[in-house]
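*Asks:* no FASTA, just this:
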């Protein structure tokens, strides 16, 4: 009996936060993906793309900053700043899922799977929760 309850508890511990995050994401009614002004999108020049010492991309810099922030403070702060950056710079939306998963993995490394899951939020759908679950599976 005790093992059955334990299995149900573990399953709920992993599934319930994902459901809560997903339901929160679905509750969002409007996201401003672009500004009201007309903006043009420019492709990178071939000279820049082929340079060996190309500067790091914005999403890579953001990822490093957010992971450092997560380690210094907590995942909730990092997730809030991720959402703010994606709102401020819509071009980062394409990288939001991978950034949130990275934060989920880093949260498991710092707090463990159970504690890390408590920080899940509806940022980039359920990517943070997926990163936590993915890292928890690797740890077994």
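*Replies:* Structure received. This structure is a prediction, so every number in the text was calculated from the model and none was measured.
*Asks:* only C-alpha atoms for contact and neighbour calcs from this point on.
*Replies:* Noted.
*Asks:* Could you list which residues are in contact with residue 122?
*Replies:* Going by CA atoms under 8 Å, 6 or more residues apart in numbering, residue 122 touches 21, 22, 24, 25.
*Asks:* where's the spatially most central residue of the chain, which helix or strand?
*Replies:* The residue lying closest to the centre of the chain (CA atoms, centre = their mean) is residue 100, at 1.1 Å. Using DSSP states H and E, residue 100 maps to helix 96-111.
*Asks:* next, the one to line up against it:
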């Protein structure tokens, strides 16, 4: 009896994985992966995922974060964090001027030109002050 149980166990050990693989393969082959017209939900979700999958540049993400920070706190905090990010990631140095100018424009929108100018400091060659003066015109 013990040998019969072993034979059945070995047979099942060989047959069950094959059955599982074949049933999984057949299940996947029946899904309309290549024809989105048959499943509009799948087509809509795939269209959204390809548009959202476009990676954004690091300086654009940083710009949004710093401008939001400026709106919540003050330009001094945002300028300090800009300088820290440029020191931490030197590749952002090429965008430092445009980032500081964006902060200057956002500061004018929040505080007005006179008050915004008080936050100016030599981050990125006084580009913050240039952004303030551009927006004040």
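*Replies:* Thanks, I have the structure now. Quantities reported herein were computed from a predicted structural model and do not represent experimental measurements.
*Asks:* related to what we said a few turns ago, now the residue nearest to the centre of structure 1, nearest residue through space, not along the chain?
*Replies:* residue 128 (4.7 Å; CA to CA, 6 or more residues apart in numbering).
*Asks:* Residue 83 of structure 1 and residue 77 of structure 1, how far apart?
*Replies:* Counting by CA to CA, to the nearest Å, the gap from residue 83 of structure 1 to residue 77 of structure 1 is 10 Å.
*Asks:* neighbour count winner among the two?
*Replies:* Neighbour tally, residue 83 of structure 1 and residue 77, criterion other CA atoms under 10 Å: the higher count belongs to residue 83, 19 against 14.
*Asks:* corresponding residue for the more buried one in structure 2?
*Replies:* Matched to structure 2 by TM-score structural alignment, residue 83 of structure 1 sits across from residue 83.
*Asks:* Verify the stated contact: that match with residue 123.
*Replies:* Yes - under the criterion of CA atoms under 8 Å, residue 83 of structure 2 makes contact with residue 123 at 6.5 Å.
*Asks:* hmm, back to that, comparing the helix holding residue 100 of structure 1 with structure 2, how large is the average distance?
*Replies:* Aligned to structure 2 and superposed, helix 96-111 of structure 1 gives a mean residue distance of 0.1 Å (mean CA distance after the TM-score superposition for structure 1).
*Asks:* Next: stretch 60-70 of structure 1.
*Replies:* Counting by mean CA distance after the TM-score superposition for structure 1, stretch 60-70 of structure 1 comes out at 0.1 Å.
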